[in-house]
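Participant: no sequence for this one, just the structure:
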């Protein structure tokens, strides 16, 4: 699988798009989405305690930055920590006029996590979509909201956005623990907490049925992929930016190996007790200049999604473009027999470990790439549970 995808990547960089598409088709060999597998253990995400408060609006503006000084060592920097174009102190989120940014917390048997919820001014009780956004290491909800500009898009398009926050006592660098076996399972660990946050919001606001989505960056992207795999009944589609496939690691040592070299191609049945039942439509972004999470992990995630529901081969289309004054990119789209987009794989040429098309006031962003936030919202809008 990897050899075929590497050949496709080489052909793409040389501009041979037809040959690259053919190589992908040969590699897939008529399989794309796995068949359903038995469900996992029962949910344990029953809320124990919920608190909330309204956060005052914060004026927009760049936060102070520093790039000098001695960096963290390999053992203290955490797993999946971004190292992109903009680094340094996390930014405070600006709130679009009329919108509200509510800070809350959620507790179940697996632990407690705070989160922030953006409620657009256009929400008056009607059914609207919900997107759950998972930050990368060292980030927080304010910083991630600023860097992705997802609140601004939510204000324009009228949907809710939730930003769960990793706790410092769960990971000192505030990385989601995507590499621990207990945090890759339905009804346990961090997936149960994030799913519980999602359900709590849906119980208190009018969330449109079948229009709940999850996306993330780096460690958050890896956790988003895990949530899509373990809770396909809750989420309708997944966005993974610079992340890793479920099962790419089971401890800290294998996590570093996966980040540097690309994780193994893991069959869903080999992921520890995950309860995976289906694979959701997924949009993948990864920079081919990423030196923190190897770009090969994007291919590994694609391999994880391999093996068609009905045994048929997806139709693959390839498009290459360039952001004005920015990076070139290649987008591979995988469609089923009915023409529905199952997976989009965006390779941004020259992008490091940073949110493509992001806003500089946020950390680990690069505005020179295609707008990942807008593309994910578009992709999500095309996919909902029927």
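Facilitator: Thanks, I have the structure now. Given the structure is predicted, the values throughout are model-derived calculations rather than measurements.

Participant: alpha carbons only for contacts and neighbour counts from here, please
Facilitator: Will do.

Participant: all strands for the stretch 1-150 of the chain, in order.
Facilitator: Assigned by DSSP state E, counting those that start in this stretch, the stretch 1-150 of the chain shows strands spanning 49-55, 100-108, 111-119, 128-134.

Participant: now those in JSON lines, with distance to residue 219 and mean neighbour count?
Facilitator: JSON lines is the format used below for the strands of the stretch 1-150 of the chain (distance: least, Cα to Cα, whole Å; neighbours: other Cα atoms under 10 Å):
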{"stretch": "strand 49-55", "distance to residue 219": "25", "mean neighbour count": "12"}
{"stretch": "strand 100-108", "distance to residue 219": "20", "mean neighbour count": "19"}
{"stretch": "strand 111-119", "distance to residue 219": "16", "mean neighbour count": "21"}
{"stretch": "strand 128-134", "distance to residue 219": "8", "mean neighbour count": "25"}
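
Participant: next up, a structure to set beside the first:
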């Protein structure tokens, strides 16, 4: 993070193979450098991702370690890596705490927007699928960019970062990093609304990544970020559902009014300050370890899925995306779907979580062999007579019936971050049962058993899940 004394000199200039510097992308009032990467033969109409490095890092450092190039190749999209320098900030951090660099149309914020415009013109990118992600100071800048340019970005990912406009000078930046203000969701949301163009009604979908053992950016920032962006979306702060992922990660999902995820919070148990990576050759793995690149879970993969970059059936064909995808029924192990037929479709491909699970000639499908009490996301694509799939439908979520109890042992603080408990007046209470768990801190530990969706009980003496 920009202001930590232990972080020193700037990283090397971008020079990784495949990464190309672009000049002449605009007036560049923020004095930034632009680097880009795109798969060979990338067609027009594909997404664009902007990736902001952390302090003491560079564009090439983020390119080498983050895992984003793997998914650009796999899913087909362009990448832009903005780079700052020690001339802008002594630790080569994006100036997320300086109003002159975070306000729409000014400084570094405008330079990044000009990079978006340059890449869109160069690659013919889909302007409705432009996304931004960042680590640490880059994450703080990401939050500000999402607030200042909601008309530009369809989604964002804030990794070990801070709420939009939490700070407006050096002193308040330290406060935000170590002990963020406990504002109400509406107060946080107002900071976003006041930064956005007047009359904005459409907002980016936001992923929030945070390690529970981060001592550089306090984990409480994830809670404040959740409050900020759920309020902007006009939804509550109780998760629609939670999932356990690899690497000790708990995912809390907050759906919009249509049942589509609007905000997702990934809390990684025991992870310090950095970007979550998971080196390996598997589809769900990515990146390489290094300073502030921590081996836990591939955040880039899960973020790409959240944004829909995995395609979920998005192909190169001319057929439009099916409309009206609906969950018509579920059992303990099945989910049934229907959608509106597409003229000219010879068949349809059905995708669960971005992976094709079936092909059908009719406008309906039943997926089988599912786990009980589990949420699954589906998309559908129409396939023409040549076997080419068209665009994917909007996603729907189907939750199977039944429930498998789960158990989690953690501090009272971590339970609240994961959505298993909440705090009031400095004390912690189990979500659902409202059982008193003691002081809200990182020292008091309990085991909670989830006995039904969103309902937790204290199970320190033994857990059946």
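Facilitator: On my side now, so go ahead. It should be emphasised that the depicted structure is a prediction, and the values quoted were computed from it without experimental measurement.

Participant: rebuild the strands of the stretch 1-150 of structure 1 as a markdown table, extending it with distance to residue 208 of structure 1.
Facilitator: Converted to a markdown table, the strands of the stretch 1-150 of structure 1 look like this (distance: least, Cα to Cα, whole Å):
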| stretch | distance to residue 208 of structure 1 |
| --- | --- |
| strand 49-55 | 22 |
| strand 100-108 | 19 |
| strand 111-119 | 14 |
| strand 128-134 | 5 |
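
Participant: quick one: closest of those to residue 157 of structure 1.
Facilitator: Closest approach to residue 157 of structure 1 among these (Cα to Cα): strand 128-134, 9.5 Å.

Participant: mean per-residue distance, the closest one to structure 2?
Facilitator: Strand 128-134 of structure 1 differs from its equivalent in structure 2 by a mean of 0.5 Å after superposition (mean Cα distance after the TM-score superposition for structure 1).

Participant: structure 2: matching residues for that strand?
Facilitator: On the basis of TM-score structural alignment, strand 128-134 of structure 1 is assigned to residues 46-52 in structure 2.

Participant: can you list contacts of that stretch?
Facilitator: 59, 62, 76-83, 116, 119-120, 124-127, 129-135, 138-139, 142, 309 (Cα atoms under 8 Å, 6 or more residues apart in numbering).

Participant: among those, which are located in strands?
Facilitator: Per DSSP state E, strands hold the following members of the contacts of stretch 46-52 of structure 2: 78-83, 130-135.

Participant: regarding the equivalent of residue 179 of structure 1 over in structure 2, what is its secondary structure?
Facilitator: In structure 2, residue 179 of structure 1 lines up with residue 97, judged by TM-score structural alignment. Here residue 97 of structure 2 is coil, with the state taken from DSSP: H, G, I helix; E, B strand; the rest coil.

Participant: wait, residue 97 of structure 2 sits on residue 162?
Facilitator: No. With contact defined as Cα atoms under 8 Å, residue 97 of structure 2 does not count as touching residue 162 (10.2 Å).

Participant: what's the longest helix in structure 2?
Facilitator: Using DSSP state H, we find that the single longest helix of structure 2 is helix 107-123.

Participant: what range in structure 1 does that one sit on?
Facilitator: Residue span in structure 1 matched to helix 107-123 of structure 2, by TM-score structural alignment: 189-205.

Participant: the matching stretch: how far from the chain's middle?
Facilitator: 17 Å (Cα atoms, centre = their mean, to the nearest Å).

Participant: would you mark the buried spots in it?
Facilitator: 189-199, 201-202, 205 (16 or more other Cα atoms under 10 Å).

Participant: same check, this time on stretch 151-158 of structure 2
Facilitator: Of the residues in stretch 151-158 of structure 2, those buried (16+ other Cα under 10 Å) are 151-158.

Participant: repeat for stretch 87-95 of structure 2
Facilitator: Buried, per 16+ other Cα under 10 Å, within stretch 87-95 of structure 2: 89-95.

Participant: quick one: the counterpart of residue 151 of structure 1 in structure 2 from residue 61 of structure 2, how far?
Facilitator: Here residue 151 of structure 1 is matched to residue 69 in structure 2, going by TM-score structural alignment. Residue 69 of structure 2 is 12 Å from residue 61 of structure 2, where distance means Cα to Cα, to the nearest Å.

Participant: middle-most residue in structure 2, spatially?
Facilitator: residue 207 (2.5 Å; Cα atoms, centre = their mean).

Participant: hmm, back to that, the ones in strands among the contacts of stretch 46-52 of structure 2 into JSON lines, with extra columns for distance to residue 223 of structure 2?
Facilitator: Formatted as JSON lines, those follow (distance: Cα to Cα, whole Å):
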{"residue": "78", "distance to residue 223 of structure 2": "31"}
{"residue": "79", "distance to residue 223 of structure 2": "29"}
{"residue": "80", "distance to residue 223 of structure 2": "29"}
{"residue": "81", "distance to residue 223 of structure 2": "28"}
{"residue": "82", "distance to residue 223 of structure 2": "27"}
{"residue": "83", "distance to residue 223 of structure 2": "28"}
{"residue": "130", "distance to residue 223 of structure 2": "25"}
{"residue": "131", "distance to residue 223 of structure 2": "22"}
{"residue": "132", "distance to residue 223 of structure 2": "20"}
{"residue": "133", "distance to residue 223 of structure 2": "18"}
{"residue": "134", "distance to residue 223 of structure 2": "18"}
{"residue": "135", "distance to residue 223 of structure 2": "17"}
